[in-house]
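Engineer: build me a model from this:
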Amino acid sequence: MSTLTFLGAVGEVTGSRYLLEVDGEPRAHRLLLECGMHQGGRDAEGANAVPFGRLADELEAVVLSHGHLDHAGLLPRLVREGYRGPIHCTADTAELLEIMLVDAAFVMAKDVEWENRWRARAGKPAIEPLYDEDDVALTLSLCVPHGYGRPAHLPGGVTLVFRDAGHILGSAIVELTIPSGVQRRRLVFSGDLGNPDSVLMKDPEKVYDADLVLMESTYGDRDHRPLAETLEEFARVLEEAHEDGGNVLIPAFAVGRTQEILYHLSVLYHEGRLRQQMVFLDSPMAIRVTELYARKRKALDPEDLKVLNVAAHGDPSQYLPILRLTRSVEESMAINRIHGGVIIIAGAGMCNGGRIVHHFRYNLERPGTRLVIVGFQAEGTLGREIVDGAERVRVFGEDLAVKARVHTLGGFSAHAGQRELIGWAGAFHDHPRFYLVHGEPGAQRALQAALGEAGIEAEIATYRQRLEL
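Structural biologist: Here you go, the predicted model:
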């Protein structure tokens, strides 16, 4: 009997990982669906450091839904411990991984360097990063890219098909047809389902046939605010910041959210509604991803691109003339000499590191500053502290008062809201078994209840729960 075991993203929104064991002789074929990094606080660091053990040698294949680190960030760690099999993903995800994982290794190396300096002074032993750039290079060499809708054959007689999830470039719904005893079972994993209101991405595909569905539940407890209302509030916040003479800080996820924010800023600019002097994209990774999105225009929503082309007078390369790309540390530091009148988009999206934290040091205590939160903030992150109303936060050992005005704009989310999740689940025929993953407990309970009202029974997955297929 083939089985599925939940190894991550249960009761939380990061660390996605599921083990599939398929009937076989002399032993079962072992496949890993997702290999995500835990994010948010010291507990996450400890979880990421737990060795894969025998799994690294026994796995025959890895399947990825998309390139975000909470779904793919521990792949180089798996490879470091001995995995040498194929990593199946979409072609665009393979290109994104080259940016994401190289950056993750670089940031890790810097963090470990700083940590080891402190350890040396304290007489403590040095530590090593989870992985380095050599591990990333080997990981990338193992990637096997696929197009949407094209069946691929995996060990154990498993068939894989990717469907467009509409979340970020290359994101996929994963369909696996699996031998189990004398039958074949179809497992569908939603990955991260996109928000149909968000720009640039196409709408998530509906899937109709499955025996077992794993569905994300990040925003299972709410519907997103209509995009038109969100855009009006965004424009109003920018106008108020201009009138107050303060800077606007936008912690943005490098993949997807940054490109969406730049899109909306470009439209406001060409409508004459953006009064800031400059927009800084202060994230080397986000810059590289934005350039990748520009090269991958055929994968994006053509209707949204028409708007962009009109706004940019037919020249998409000039869609936001006041945009400044700051790649170097020196360029980033220079921004902090500007006390007002600019928009700063910087990573990390949950404020748990990256250049945005440096900008907090110079802007968070200024009442004229506007901090615009445009993405999900996981428990244990600095961003979550601020969203939850912290009056003071700790940044690089300094105690900072949060005097900036904080605005949370949920309508920009790249995740499906509760209504969209229920609609996607309701498309399946013949009542498959549903398990909710990738969500915090409150959101999962709310979605479970809402699905029940819609006549769809769903269970909430638990850590190391093992299902027979």
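Engineer: CA only for contacts and neighbour counts going forward, please
Structural biologist: Will do.
Engineer: quick check: the residue lying closest to H270 once chain neighbours are set aside vs P302, distance?
Structural biologist: What sits nearest to H270 in space, not counting adjacent residues and going by C-alpha to C-alpha, 6 or more residues apart in numbering, is A311, at 5.7 Å. According to C-alpha to C-alpha, to the nearest Å, A311 and P302 sit 14 Å apart.
Engineer: who has more neighbours, these two?
Structural biologist: Counted by other C-alpha atoms under 10 Å, A311 and P302 do not tie: A311 has more neighbours, with 21 against 14.
Engineer: for comparison, sequence B:
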Amino acid sequence: MKLTFLGAAKIVTGSSYLLEVDTQKILIDCGMFQGSKTITAFNRRDFLYDPTAIDCVLLTHAHIDHSGLLPKLCKSGFKGPIYATRVTNELCGIMLPDSAHIQGFDAEIANRKGKRAGKKPVEPLYTIEDAYATLEHFSPVDYDQELTLSPNVVVRFRDAGHILGSAMLEIMVNEDGKTTKLVFSGDLGQPNQPIIKDPTFIDEADYVIVESTYGNRLHEEYDREEHLATIINDSVARGGNIIIPSFAVGRTQTMLYYLHNLLKAGKIPNIPVIIDSPLAISATDIFMRNTQDFDAEAKEMLKSTKDNPLQMPQLRFTRTADESKALNSLNEPVIIISASGMADAGRILHHLKHNLWRPESSILFVGYQAQGSLGRRLVEGASKVKIMGEEISVRATIYSLDGFSAHADQEQLLTWLTYYKRKPVNIFLVHGEVEASEPFAQLIKEKLDVSTYIPNFGDAALLNGLEWNIEQAEVTDPAIRQLHEHLELLDREYGEYRTHLEQLGSADNKKVGDIMRNLEKMQVYINKLKKGV
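Structural biologist: Next comes the predicted model:
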């Protein structure tokens, strides 16, 4: 069999893998690339396979970096089923049309500017009609039940504990009388999250494809509710707003859970909590229709106290654009939760524009910030940013609370891997930047004595029972080769740059010169990449 890595290779977006067994072609995820213009340009490239030849899609969960190119796939001729859990089906029913709306809006803005510059019109990646047509392909599956794709391929969806409905995949492949088992972790959740069940442990696999978003670090240990309360109380005392860029599905509901507890206990002032995201509002409704998938603690809250962890008297929803704009005229401190979680699009941009320059306000990032995103620049200390064409000074207090992340950290990932009773033949590390994947690969070798491989975009693993080797695709695709060089250099050079700054202490002309030369080198490579992709 052959496994080709088509995204989330040395980056955290664009998850997609093609598994070929005899004549059968199975696509695992079909995610959108998010982040810098260099990376998002890959959304417009042709697929590296014929969409009409794909037999089916296995979707791990609804987040757009795993599902967002499904409408493009269907628009390009895919006719087969898309298998996903029931909650993922429901969530995609709101997320894909919302993504299409964003595609159309972005294309409209680009064409307005492009027309003045004499540029050719830009077409959206797909339309709302394309998104709804894609939903006709969805076929719901239950957790832990065997799904037979063919006489040679059987799949089980297991709870990944990332967001409601998220799954890891067990794929059993029979070739030449031998059964080979692959496990795809999907996005592996952090244990002890509110509402969401803990990730399932699996005890046997020949090959594991595991995410490595936080493969180089541990989440901070602190009382999340107490820490959140301190930030909110300090901000309110200054007379500022608390702005939370948050993923509409998963993180928004987690934050509502914590805020519900804090308000009920009187640990924070009785101020409005506003969900300013139609998508997040719809996602919260779906969560409440699927309490059967809640963890035991959340179920007990509903059962014993009739106390809904996602509802509170202070909660307000803003559905229209006018209601959203009116929030920036309020004279009292408020907590605003809005999308997108990486602050790259959507209503959150307006709230950042109106609050970043205010020293009394606080901006709370509670999820991963990808390379090139506005959120990444803010958490790394940018003093000025450009939002909707306007330069904004950053005077608000910026917080990055990775303890709220829905992704497992290094120790939690390693713990999940230690449950395999028989060592896998190899572990493929995906969905992580190089600075996260490489240390994790080394740790796996030291602690588990298992070989690892960090694939590049387009690499293919040829799996023959317990033997495997890699076909590298970048040799025949200069643009992909340049992308690899860019990502590797950017990670290493920027890491060195930050280390030098930390060690600088006092002025040192030689070190300053070295740093400047490194930055110049980075820019040269980035410019080359932009021309090549």
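Engineer: could I get the TM-score for this pair?
Structural biologist: Comparison of the two superposed chains (TM-score structural alignment, normalised by the length of the first structure) gives a TM-score of 0.95, and 461 aligned residues with a C-alpha RMSD of 1.5 Å.
Engineer: that older thread, contact partners for the residue nearest to H270 of the first structure?
Structural biologist: Contacts for A311 of the first structure were tallied using C-alpha atoms under 8 Å, 6 or more residues apart in numbering; they are S266, V267, H270, E271, Y319.
Engineer: chain neighbours aside, what residue packs nearest to the first one?
Structural biologist: What it means is S266 of the first structure. Nearest residue to S266 of the first structure in three dimensions, chain neighbours excluded: L320, at 5.0 Å (C-alpha to C-alpha, 6+ apart).
Engineer: map that neighbour onto the second structure.
Structural biologist: Under the alignment by TM-score structural alignment, L320 of the first structure pairs with M312 in the second structure.
Engineer: figure out the length between the terminal residues of stretch 81-91 of the second structure.
Structural biologist: 17 Å.
Engineer: corresponding residues in the first structure for it?
Structural biologist: Against the first structure, stretch 81-91 of the second structure falls on residues 86-96 (TM-score structural alignment).
Engineer: and for stretch 478-494 of the second structure?
Structural biologist: Going by TM-score structural alignment, stretch 478-494 of the second structure lines up with nothing in the first structure.
Engineer: list the buried residues of that stretch.
Structural biologist: 479-484, 486-491, 493-494 (16 or more other C-alpha atoms under 10 Å).
Engineer: which other residues reach that stretch?
Structural biologist: Under C-alpha under 8 Å, 6+ apart, the answer for stretch 478-494 of the second structure is 10, 433-435, 456-458, 474-475, 518-519, 522, 525-526, 528-529, 532-533.
Engineer: could you look up the SS state of the counterpart of D223 of the second structure in the first structure?
Structural biologist: Residue pairing (TM-score structural alignment): D223 of the second structure is matched to E229 of the first structure. Under DSSP: H, G, I helix; E, B strand; the rest coil, E229 of the first structure falls in the helix class.
Engineer: now do the contacts for E229 of the first structure.
Structural biologist: By C-alpha under 8 Å, 6+ apart, no residues touch E229 of the first structure.
Engineer: returning to that earlier point: right, and the pair among the contacts of A311 of the first structure with maximum separation?
Structural biologist: The largest separation in the contacts of A311 of the first structure, counting by C-alpha to C-alpha, is between E271 and Y319 at 11.9 Å.
Engineer: okay, the two: which has more neighbours?
Structural biologist: Y319 (22 against 10).
Engineer: so what's that one up against?
Structural biologist: So Y319 of the first structure contacts S266, L308, N309, A311, A312 (C-alpha under 8 Å, 6+ apart).
Engineer: nearest to A165 of the first structure, of those?
Structural biologist: L308 (22.5 Å).
Engineer: tell me how far the residue nearest to L4 of the first structure when sequence neighbours are not counted lies from P51 of the first structure.
Structural biologist: Distances taken as C-alpha to C-alpha, 6+ apart place L20 nearest to L4 of the first structure, at 4.6 Å, with adjacent residues excluded. Plainly put, L20 of the first structure is 19 Å away from P51 of the first structure if you go by C-alpha to C-alpha.
Engineer: returning to that earlier point: hang on, the residue nearest to L4 of the first structure in a helix?
Structural biologist: No - assigned with three-state DSSP, L20 of the first structure falls outside any helix and is strand.
Engineer: what's around it, how many residues?
Structural biologist: Residues lying near L20 of the first structure (other C-alpha under 10 Å) number 21.
Engineer: check Q465 of the first structure too.
Structural biologist: Neighbour tally, Q465 of the first structure, other C-alpha under 10 Å: 11.
Engineer: translate C56 of the second structure into the numbering of the first structure.
Structural biologist: In the first structure, C56 of the second structure lands on A61 (TM-score structural alignment).
Engineer: contacting residues for its match?
Structural biologist: Per C-alpha under 8 Å, 6+ apart, neighbours of A61 of the first structure: R30, L31, L32, G85, P86, I87, H88, L154, P155.
Engineer: wait, a strand at it?
Structural biologist: Yes - looking at A61 of the first structure with three-state DSSP, it is inside a strand.
Engineer: if I look at it, how far off is V136 of the first structure?
Structural biologist: A61 of the first structure sits 17 Å away from V136 of the first structure, taking C-alpha to C-alpha as the criterion.
Engineer: show me which positions of the lengthiest helix in the second structure end up buried.
Structural biologist: Across the second structure, the longest stretch assigned as helix under DSSP state H is helix 86-117. By 16+ other C-alpha under 10 Å, the buried positions in helix 86-117 of the second structure come out as 86-104, 106-108, 110-111.
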